[in-house]
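In: Structure, please.
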Amino acid sequence: MYPQSLRDLTLEMSNLYSVQNKDKPLNLNMEELLVFYGVLLTSGYCTVPRRHLLWSLDDDVHNNCISNAMRRNRFDEIMASIHVVDNTKCNNDPFFKVRPIFQELNSSYKILPFSKWLSVDESMIPYYGRHGYKQFIKGKPIRYGYKVWSLASSGGYLYHMEPYAGVHTLLPETGLGQGPSVVLGLAEQAGVPGGCNFAHDNLFTTLSLIDEMTKRGYGCTGTLRQNRLFAVPFKPMGEFQKLQRGSTEVLSEGEKLLVRWRDNSVVTVASNVEDVYSEVPVKRWNKERKAYDYLQQPHIIHSYNQQMGGVDLHDLQVSRYHSTIRSKKWWWPIYAWTLHSAVVNSWLFHRDVMNGDYDLLGFQRVVAQSLLKKFGTAPKGHGRPSSMLAAVTDIHRK
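Out: Just a heads-up that it's a prediction; the model follows:
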């Protein structure tokens, strides 16, 4: 998932950056780069307040696997010079510094065939520093950071990602609005074959998008905002909200099926996947009776709820054991996030295709320890001992 071409590019550009900006050759080799990745992955589940404590000899923080693989000062040198581009060839792309990472990973992620159902949503990479395209999204778990348009399977496997950069976003413009352009652009750039079904929320869904997806041979299911219904002859919202829980309203036009359902709130879903309306039983908690009510839920909404959360699931897995090593460089959060995204995709491939029995933590530990033990070089000696190692006598203690 993290291809050889990207590792070779990182090796070349890091050595070049060190010569250009520090007047000192870094002499980074592939073994050291792989150990560097191993340290980043290890820091995701062996967390310390400061990264230098990973090399400390104190009993409470000592990490034998890391300290026997690479010296602390050497890690700092690599950390200061790690790059994937030549800074002398800068262009107008706001994400120029990390663009090769997205290109290489989008290519390598296609090793797994596209699933029947695909989820389109935005991913947020946490970042609290200064950058022209840092986003703020109110009410989200991650409010500040870089927004990435993502295409994933319903199981959380990421197929394609594109960072949002306003007018500089590398997605084709369709004239249908931002949301539809993202869905159609991701489908086009990722090379999604016809017959796949897309699930997305009300940020992306419009009636014109469903018509266009039908022309291109894709299925499309998504929630709709009230102000995008236009001339759809539904009941007024205020009148529909007064109906009892479980009430539905169904309309069909051509290959589009529009369903409005009264749950805790009113939800409207449009789809070209199902042309026949059907229902499934569900239970909802009744606060007044303090018991469950059994209602009939439209099957199209039930299907949407099952298939929609793929991107959020991928983000959740990435955040579980994310590297705690930080940098002041604006692009470092993207660099670390993409590394862990490749780990999550590798784990899903190992679990679903190769029938592996590791959970994500076990898989990441195996990968990190393999890199550190196979490619690491044990130091000949340790540096100055920590003052914490000095025994405290009873005289000093009292």
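
In: Please count neighbours and contacts with C-alpha atoms only from this point.
Out: OK.

In: Helices of the stretch 1-150 of the chain, residue ranges please.
Out: With helices called from DSSP state H, counting those that start in this stretch, the stretch 1-150 of the chain shows them at 4-22, 30-42, 64-67, 72-81, 99-108.

In: Go through these and name the closest to Glu288.
Out: Smallest distance to Glu288 across the helices of the stretch 1-150 of the chain (Cα to Cα): 49.4 Å, for helix 30-42.

In: For the closest one, could you pull out the residues that count as buried?
Out: Within helix 30-42, the residues scored as buried using 16 or more other Cα atoms under 10 Å are 32-42.

In: now those in CSV, with distance to Val48?
Out: Formatted as CSV, the buried residues of helix 30-42 follow (distance: Cα to Cα, whole Å):
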residue, distance to Val48
Glu32, 22
Leu33, 22
Leu34, 21
Val35, 19
Phe36, 17
Tyr37, 17
Gly38, 16
Val39, 13
Leu40, 12
Leu41, 13
Thr42, 11
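
In: out of the helices of the stretch 1-150 of the chain, which comes closest to Ala342?
Out: Nearest of the helices of the stretch 1-150 of the chain (Cα to Cα): helix 99-108, 7.7 Å.

In: Buried ones in the closest one, by neighbour count?
Out: 100-102, 104-106, 108.

In: can you tell me which of the buried residues of helix 30-42 lies nearest to Gln226?
Out: When the buried residues of helix 30-42 are ranked by distance to Gln226 (Cα to Cα), Leu41 comes first, at 44.5 Å.

In: what residues are up against the closest one?
Out: By Cα atoms under 8 Å, 6 or more residues apart in numbering, the residues touching Leu41 are 321-323, 340, 364-365, 368.

In: another one to check against the first:
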Amino acid sequence: MPRVSDKEIAAYLEELEGSEDGLDDSSSECEDEVSYYANAREVIADLEEQDDETEQVDSGENDAEHDDREDRDPPLVNEEPEGLAVSMSDNDFNKFLGVLIYTSVIKYPSTRLYWSNKYGYEPIKKTMPQKSQELSRDNPSRDKLYKIRPVIDTLNDRFSQIPLDQSLSIDEQMCATKMSHYIKQYLPNKPHKWGFKLYLLCSLLGYAHKFEIYTGSNGQNIPDHNEPDLGEAGNTVVRLARIVPRRVGHIITFDNFYTSLPLVTYLAKEGIFSLGTVRINRLRNCKLPDKKALMKRNIPRGFYEENVANVDGIDVSAVVWKDNKPVNLLSTYVGAEPATTVTRFDKTKKERVPISCPKVVREYNAHMGGVDLLDSFIGRYHITMKSRKWTMRLFYHLLDLSVINAWIMYKKVQIQTDCDMAKLNLCNFRLDLAESLCRVGIPANGPKRGRPSSNLPVELDLKRYRSNAQTTPAKDIRLDQTAHWAVWLEKQQRSTIVDG
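Out: Modelled structure (predicted):
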């Protein structure tokens, strides 16, 4: 409705006063008691009072409605603030881990098929219902991994309790995923190019003693007060090497992404030997021949050259070796001599020929490869459950990493104790581990739920499944009316009991 101005109200009242009826005529009869306004202000004041009364009536109705709601039954599901996780006991969490390990071996195209009534996997269906579980959340801080930081710290603490072997290697690993997240990396030279990058310290057997998830150059990787600043890659090696005992002969091997002259000299001062391939531009005033000179035809395959220098009281050996391409290596404990021979295929002679190989190359090939071996173990059986949460994807990868570490320790104990029992391969080890976790806290005969069933068909089915007889075909196959004729025998056969 259009709003009436004060002037229009005043003109309307003047018109009423000048009418024939007369507003002041007391002889006029009215059935209802009516009040008249002297001016426009009284009309506006009366309208405002009516609005106040209407609001009071509405508020009273709302209060009554609120009281009625309080008297009603509570909702079936309690509404919790968004972000709170579902609470679970230790047994429930163990079952959750067991289900995840089952899925790494028994692979279905969809996660929901594990709980399907027709095609579902019984050990998983009996363990827990189809219900999503989430990790608890804490208040965010400067740490980008604060949501899973307790898991990372706990696993690193457990992994580092195992005594370290003499030969260790440091390399990066990819947790493959293409989900959108700011810490996701792209490494074109890796088999899985997209994912979260991890730095690992591994033994020759593939056991991960310590790991670190890369979150970017954001100032968090600042070294301690007694550690030098060696750059992003060098500081990563220094942090991973904190758990390595000093001056007991440990050797750390890494590739050219980490190797630098300040890094190897610092590790040598700490009592840790190091070896790694190196980029030639990181060796200042190096007199080794460059790639252009080595790739000439007059230089034979197998040519090598070594330069030794003393840097801050540490003897450092730099070696270049020509294979298919030149390879540069830097070491603080081994050099080129004594050289050995290896065989390579010669395209001109169409046969394998022996060439010279420096000792430092043999050492590098023998000690570098623990992380790659761990990657091959994870690639055989890994958790394939999909999730939109980056925390769950990293949690699945860390769970696979923990299972591989447990399997490596199992094999190591079997060798040290000379156990006569057959060793479990990775597949059987995962299945046994998943079964053990799923049956935690459950009686041997299975859980009893509800009253005993009085349904005869159900009892017959259960009895049939307990027997070792051949399973009954599906209903569609039994009733297809094809090739189910009786076979008549010439002589009746009876079952015999062999005395034994």
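
In: The residue nearest the centre of the second structure sits in which helix or strand?
Out: For the second structure, Leu394 is the residue whose C-alpha lies nearest the centre (Cα atoms, centre = their mean; 1.5 Å). Counting by DSSP states H and E, the element that carries Leu394 of the second structure is helix 390-417.

In: Of all the residues in that helix, which ones are buried?
Out: Buried residues in helix 390-417 of the second structure (16+ other Cα under 10 Å): 390, 392-408.

In: Then stretch 362-375 of the first structure?
Out: In terms of neighbour count (16+ other Cα under 10 Å), stretch 362-375 of the first structure has its buried residues at 363-365, 367-369, 371-373, 375.

In: What count of nearby residues applies to Gly60 of the second structure?
Out: Using other Cα atoms under 10 Å, the number of residues around Gly60 of the second structure comes to 12.

In: mind checking how far it is from Thr54 of the second structure?
Out: 10 Å (Cα to Cα, to the nearest Å).

In: again, but for Glu79 of the second structure
Out: Relative to Thr54 of the second structure, and taking Cα to Cα, Glu79 of the second structure is found at 34 Å.

In: Show me which of those two is the more surrounded one.
Out: Applying other Cα under 10 Å to Glu79 of the second structure and Thr54 shows that Thr54 carries more neighbours, namely 12 against 7.

In: Now the strand or helix carrying that one: buried residues?
Out: According to DSSP H and E, Thr54 of the second structure maps onto helix 40-71. Buried positions in helix 40-71 of the second structure, judged by neighbour count with 16+ other Cα under 10 Å: Ala40.

In: whereabouts in the first structure does it align?
Out: Under the alignment (TM-score structural alignment), helix 40-71 of the second structure falls on nothing in the first structure.

In: cool, stretch 404-412 of the second structure as well?
Out: Using TM-score structural alignment, stretch 404-412 of the second structure corresponds to residues 344-352 of the first structure.

In: Name the surrounding residues that touch the matching stretch.
Out: 1, 109, 112, 157-158, 314, 317-318, 356-360, 363.

In: What number of residues are in the vicinity of the corresponding residue of the second structure for Pro281 of the first structure?
Out: Taking TM-score structural alignment for the superposition, Pro281 of the first structure sits opposite Thr341 in the second structure. By other Cα under 10 Å, 13 other residues sit near Thr341 of the second structure.

In: What is the neighbour count of Gln178 of the first structure?
Out: Residues near Gln178 of the first structure, counting by other Cα under 10 Å, number 14.

In: Would you check how far apart it and Glu162 of the first structure are?
Out: 14 Å.

In: Strands along the second structure, start to end?
Out: All strands of the second structure, identified by DSSP state E, fall at 167-176, 185-186, 194-203, 208-213, 251-254, 273-277, 304-311, 314-322, 326-331, 340-346, 351-357.

In: still on that earlier bit, sort out for me which of the contacts of Leu41 of the first structure are in helices.
Out: Of the positions in the contacts of Leu41 of the first structure, 340, 364-365, 368 sit in helices, assigned by DSSP state H.

In: Cool, thanks, talk later.
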